[in-house]
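[1] no FASTA, just this:
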């Protein structure tokens, strides 16, 4: 039996270590996209100049991680170790919603959680997301509740629950990110409709005036 010298053993160990490192998959990073300013969704005149705060946006704890999360089954959750978000969803989701509302309402007065009172800032949107992932049927499911808050009285003027299902063409992570972006666009559109309705109600003169 041939015995290897210590130097040979060290060299063999280093070779195995290098081989192991070279076989590690590369990590890919993804982000969510907002509605492009030149998208078919044109600004709606009723919302032009509307000042809105995107306030508290909460996500479930299972999404508080860098990995892209999918559901391969009813009870299973998969974390994609080598497919990750470029920044925390807790930061990315509110920003994308604010950017979407700016396009949908044709307003440059959409703010992220302003701490100070701003002139003309009548409404705040608080959003609680209960689910946001790809299911086992290749559909992105976004379940959320959004509240329209009257900032002058600090009261919830209206509240709405919505579940959005956006099909994904496949299970590639880039496709998943695109479908999640579309789901956020639909949520933003629903919020924009609510904001416009509230603005129209405020604009109506009181009876007898």
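    Cool, the structure landed. Model, not experiment: these values are computed from the prediction.

[2] From here on, just use CA atoms for contacts and neighbour counts.
    OK.

[3] Run a quick check on residue 161 versus residue 144, I expect a contact.
    Yes - applying Cα atoms under 8 Å, one finds residue 161 in contact with residue 144, separated by 5.9 Å.

[4] SS state for residue 197?
    In terms of secondary structure, residue 197 is helix; the call rests on DSSP: H, G, I helix; E, B strand; the rest coil.

[5] Residue 54 versus that one, what's the distance?
    Shown here: residue 197 relative to residue 54, a distance of 17 Å by Cα to Cα, to the nearest Å.

[6] Which of these two has more residues huddled nearby?
    A count of neighbours by other Cα atoms under 10 Å puts residue 54 above the other of residue 197 and residue 54, at 21 against 14.

[7] Just list the residues touching residue 170, thanks.
    The neighbourhood of residue 170, defined by Cα atoms under 8 Å, 6 or more residues apart in numbering, consists of 138, 176.

[8] again, only using 10 Å
    Under the criterion of Cα atoms under 10 Å, 6 or more residues apart in numbering, the contact list for residue 170 reads 137, 138, 139, 176, 179.

[9] ditto for residue 163
    For residue 163, the set of contacting residues under the criterion of Cα under 10 Å, 6+ apart consists of 129, 130, 131, 132, 141, 142, 143, 144, 145, 183, 187.

[10] My reading is that it is in a helix; is that accurate?
    No - going by three-state DSSP, the assignment for residue 163 is strand, not a helix.

[11] Distance of it relative to residue 179?
    Using Cα to Cα, one gets 14 Å for the distance from residue 163 to residue 179.

[12] what ranges do the strands span in the chain?
    Taking DSSP state E to define them, one finds strands in the chain at 28-30, 51-58, 67-70, 78-85, 110-112, 121-134, 139-150, 155-167.

[13] Structure two is appended below for comparative analysis:
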């Protein structure tokens, strides 16, 4: 009788084990927080083309990477990104720049037909991660091009943000880093946009035209030739 019950008990244990696995809590999914910026209501302001925005290859995955003290990276077991991290980065920067520049005229690269940007922002993010015991770090390079494609500004940046160590706290710290980067970009873009707007509003002045009419225009005096005066001859001739 005991031999019969043993397989049944093993079968029940397996079923209960599968039920326990099925009841396991799902892995949390995270998105970057754009900070709920106040967006401009009017379609005006500086025209900005954001991108291309290049994100390092090691970040092109759903795994929420954790950096260890020795510099190695491992995928978090208790969290991952909800979708594309690159797309999240684009949207956070786009909304933050629109709010800080007070402009609705921002477009993500590639550009749209008929859109001529005043400023193009080229951005390359080489590092964007954190760890339970390490701060969130953002390393990037941005370049600003004017409407003629000339390089007007360039900068390498490294930003750090501390956190409490949990996955949610790390994601919030990374969101803060992106908002800080957008602040730096807006500060760099604003004077360039103002200078270009002034150049368009005040074209090069033409040389002043003469106020005199062509008929009254000054002409150089011709040299005066002295007129010969007749010589009077008072001598009379007498004939006999």
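    Arrived safely, thanks for sending. The model shown is predicted, which means the values in this text are computed figures rather than measured ones.

[14] quick one on the thing from earlier: mutual contacts of residue 161 and residue 144 of structure 1, please.
    Looking at what touches both residue 161 of structure 1 and residue 144 (by Cα under 10 Å, 6+ apart), the common residues are 127, 128, 129.

[15] In ChimeraX, select just the buried ones from the contacts of residue 170 of structure 1.
    The following ChimeraX line selects those of these that are buried, judged by 16 or more other Cα atoms under 10 Å:
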select :138,139,176,179
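
[16] Stretch 122-141 of structure 2 spans what distance, first to last residue?
    Between the start and the finish of stretch 122-141 of structure 2 there is a gap of 8 Å, counting by Cα to Cα.

[17] one step back: if you count surrounding residues, which of residue 161 and residue 144 of structure 1 has more?
    In terms of neighbours (other Cα under 10 Å), residue 144 is the more surrounded of residue 161 of structure 1 and residue 144; the figures are 19 against 12.

[18] Please produce CSV containing the contacts of residue 163 of structure 1, extended by distance to residue 28 of structure 1.
    Output for these, formatted as CSV (distance: Cα to Cα, whole Å):
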residue, distance to residue 28 of structure 1
129, 25
130, 26
131, 23
132, 20
141, 23
142, 23
143, 26
144, 28
145, 31
183, 22
187, 27
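
[19] Buried only: go through these for me.
    Looks like those have 129, 131, 132, 141, 142, 143, 144, 145, 183, 187 buried, using 16+ other Cα under 10 Å.

[20] Residue 76 of structure 1 versus the third one, what's the distance?
    As judged by Cα to Cα, residue 132 of structure 1 and residue 76 of structure 1 stand 15 Å apart.

[21] Same question for the fourth one.
    Residue 141 of structure 1 sits at a distance of 15 Å from residue 76 of structure 1 (criterion: Cα to Cα).

[22] swap in the last one?
    When Cα to Cα is the yardstick, residue 187 of structure 1 and residue 76 of structure 1 sit 26 Å from each other.

[23] Give the aligned equivalent of residue 139 of structure 1 in structure 2.
    In structure 2, the position corresponding to residue 139 of structure 1 is occupied by residue 135, as judged by TM-score structural alignment.

[24] How much space separates the residue nearest to its match when sequence neighbours are not counted from residue 65 of structure 2?
    Leaving out its chain neighbours, the residue that sits closest to residue 135 of structure 2 by Cα to Cα, 6 or more residues apart in numbering is residue 162, at 4.6 Å. Here the criterion is Cα to Cα. By it, residue 162 of structure 2 lies 16 Å from residue 65 of structure 2.

[25] Which one's more surrounded, the two?
    Each of residue 162 of structure 2 and residue 65 has its neighbours counted (other Cα under 10 Å); residue 65 has more, 23 against 16.

[26] which residues touch the more buried one?
    In this structure, residue 65 of structure 2 makes contact with 58-59, 72-77, 79-81, 128-131, 167, judged by Cα under 10 Å, 6+ apart.

[27] redo that, cut-off 6 Å
    Contact criterion Cα atoms under 6 Å, 6 or more residues apart in numbering gives 74, 75, 76 as the residues in contact with residue 65 of structure 2.
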